[in-house]
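*Asks:* Coordinates only, no sequence provided:
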């Protein structure tokens, strides 16, 4: 019998790409999403509109569709918003996860791939961050992701749940225009939005202890990230499987470098405007990806220019076509 995985948050930007990768690998998928940020237009598999905090609903879905594992992507993820609305973030990212785990236990579903985040590391000093680096998140969003990992680990010890926690770094790009990032908080869409308004993009903080004074981040193409979920599923065949993986490119780019790449791809002259740093933003976070490469055989296939180019083509197809 073919495995069928429930993708919680599968109507979102990352979730839709994960579903696409599952289908390419011959793995069945069912999506549950409350559509608070996702779009049902992206879903081409069985779909249930609902909240993962509804234990009875999720239990019924798991049983009805004979689900063999869950990919948990349903969460709030804006760092700045988490600083002003911590209770909302703890409810959406922690309480709802508890409810999801409860439903999984009821339905005897014992495999989970969890969407975690590099935000669990907080301020880092190492050039490359390994999975055993101290976790000291500096914002509520990162804290909720770390607490989520703890919840899953403890449930695994108690019940035999098999899990993989994927610590995402900065996700960008798209595999197809209809799956493009519709959000307005990630760096590349924010730059596009500013250009659409005829404005120059803003750089939040130019005095960080980095080579050019702007934040440095590790960017991962969303298609590569989605494929990492398929690789993680394969690692859950062994009883007692419980691992944490960084998912990034292993190379850092500054905010200024990203904006310069957008200018190059778009064929535009861009002069970013400096602004105050945003609360909760660390100076530099770059992944060491040796663990996921060795354990799962996964490696990223796209570079920053490909991420920006795919996003630009999806955002402005007529302009990008004219530019070749």
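*Replies:* Now that the structure is in, tell me what you want to look at. Note that the structure is predicted; figures quoted are calculated from it, not measured.
*Asks:* Please count neighbours and contacts with C-alpha atoms only from this point.
*Replies:* Noted.
*Asks:* Now do the strands in this structure.
*Replies:* If DSSP state E is used as the criterion, the strands of the chain fall at 4-8, 28-33, 47-49, 69-72, 111-117, 162-168, 170-172, 202-204, 216-221, 242-247, 252-254, 273-275, 284-285.
*Asks:* show me what contacts residue 118?
*Replies:* 142, 167-169, 246, 285 (CA atoms under 8 Å, 6 or more residues apart in numbering).
*Asks:* Between which two of the residues you listed is the distance greatest?
*Replies:* Greatest spatial distance among those (CA to CA): 142 and 246, at 14.4 Å.
*Asks:* can you give me the helices in the stretch 1-150 of the chain?
*Replies:* 13-24, 55-64, 79-84, 86-90, 96-107, 140-159 (DSSP state H, counting those that start in this stretch).
*Asks:* For the shortest one, buried residues please.
*Replies:* Judged by neighbour count using 16 or more other CA atoms under 10 Å, the buried positions of helix 86-90 are 86, 89-90.
*Asks:* second one coming, line it up with the first:
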């Protein structure tokens, strides 16, 4: 296949792009490099430095490529930050995606796999969360992604767009050559591993008074390689399905405190922790039911264990700073 990957210099998009090329597919990456660096573009990919809000540039590229499909990862991803500057998230995540959809429609590009989020559910009424659950985001980040899902529904209904919307939870872990590195870093596993390496004094736990067994938030963690497999399966599934909406997760949740304790075991380091007040917009529990992904995509996570996810991240994290 000939595939366009937006946000392909990032952690998830870059992992998917790399695995696509390992399977023999041709990959073109579009990334603005606002939150990534040029050296993070996977080797072997065609690279175009551009913003997906630039519709004329995208139309020209799509006309030139005539791709079999688009994998759309380009977005801002920090739920907490979205509570501070919601307008930035609606512009970057929602309005920019509309530019991409317009360019796809104008060029007859029909297959899209969208990187959505479990944040579209907000505070769930039942756990694990099915795809039929109420959609009620508790932060602008989740709302910005849900608005995209609404657009996809109408482009599908009125313009024939074939799409898969993959709602996923906490992505973690690493491949030997690629891991999680955001600037600035806000995700829990790389932050915990920074403490283990002595790069930070402690890990902060935001809230220990949630309605959970140990008071800290519970999340469903998925290995980035398993996530990448699901996106590739979804793109292939669009040959037979015109609309796919499914969760990606392990169906098992781990609390913040449990993840920290697992990291202590994996790294052999004490990893001091400090309790801080809750962050606005953080649901207590987010755990997926991934039965639809199993049924429609034939997807089964290969690395569901939190210890193994942490081990892969720890190995890469140590390599990352070995020569610094």
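*Replies:* Everything's here; your move. These numbers come from a predicted model, not from an experiment.
*Asks:* on that earlier part again, which one of the contacts of residue 118 of the first structure is nearest to residue 80 of the first structure?
*Replies:* residue 142 (11.1 Å).
*Asks:* give me the number of residues near the closest one?
*Replies:* 26 (other CA atoms under 10 Å).
*Asks:* quick one: it and residue 16 of the first structure, what's the gap?
*Replies:* To residue 16 of the first structure, residue 142 of the first structure is 23 Å away according to CA to CA, to the nearest Å.
*Asks:* these two touch, right, residue 107 of the second structure and residue 61?
*Replies:* No. Applying CA atoms under 8 Å as the test, residue 107 of the second structure and residue 61 come out as separate, 9.6 Å apart.
*Asks:* As CSV, the helices of the stretch 1-150 of the first structure with distance to residue 292 of the first structure would be great.
*Replies:* Output for the helices of the stretch 1-150 of the first structure, formatted as CSV (distance: least, CA to CA, whole Å):
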stretch, distance to residue 292 of the first structure
helix 13-24, 17
helix 55-64, 28
helix 79-84, 25
helix 86-90, 28
helix 96-107, 24
helix 140-159, 17
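*Asks:* Single out the most deeply packed of these.
*Replies:* Stretch with highest mean neighbour count among these: helix 13-24 (a mean of 23; mean count of other CA atoms under 10 Å).
*Asks:* Give me the helices and strands touching that helix, please.
*Replies:* Counting contacts by 3 or more CA pairs under 8 Å, 6 or more residues apart in numbering; DSSP states H and E, helix 13-24 of the first structure packs against strand 4-8, strand 28-33, helix 222-234.
*Asks:* Please repeat the previous calculation with a cut-off of 10 Å.
*Replies:* When contacts are defined as 3 or more CA pairs under 10 Å, 6 or more residues apart in numbering; DSSP states H and E, helix 13-24 of the first structure packs onto strand 4-8, strand 28-33, strand 69-72, strand 170-172, helix 222-234.
*Asks:* so that helix matches what in the second structure?
*Replies:* With TM-score structural alignment applied, helix 13-24 of the first structure matches the range 11-22 in the second structure.
*Asks:* Contact partners for residue 302 of the first structure?
*Replies:* Applying CA atoms under 10 Å, 6 or more residues apart in numbering, we find residue 302 of the first structure in contact with 173, 219-224, 249.
*Asks:* Looking at neighbours, which among those is most surrounded?
*Replies:* Among the contacts of residue 302 of the first structure, the one with the most neighbours (other CA under 10 Å) is residue 173, at 30 neighbours.
*Asks:* Roughly how far does that one sit from residue 6 of the first structure?
*Replies:* 24 Å.
*Asks:* how near is the closest residue to residue 293 of the first structure other than its chain neighbours to residue 222 of the first structure?
*Replies:* Nearest non-adjacent residue to residue 293 of the first structure, counting by CA to CA, 6 or more residues apart in numbering: residue 299, 5.8 Å away. Separation of residue 299 of the first structure from residue 222 of the first structure (CA to CA): 13 Å.
*Asks:* Spit out the residues that contact these two alike.
*Replies:* With CA under 10 Å, 6+ apart as the test, residue 299 of the first structure and residue 222 both reach residue 228.
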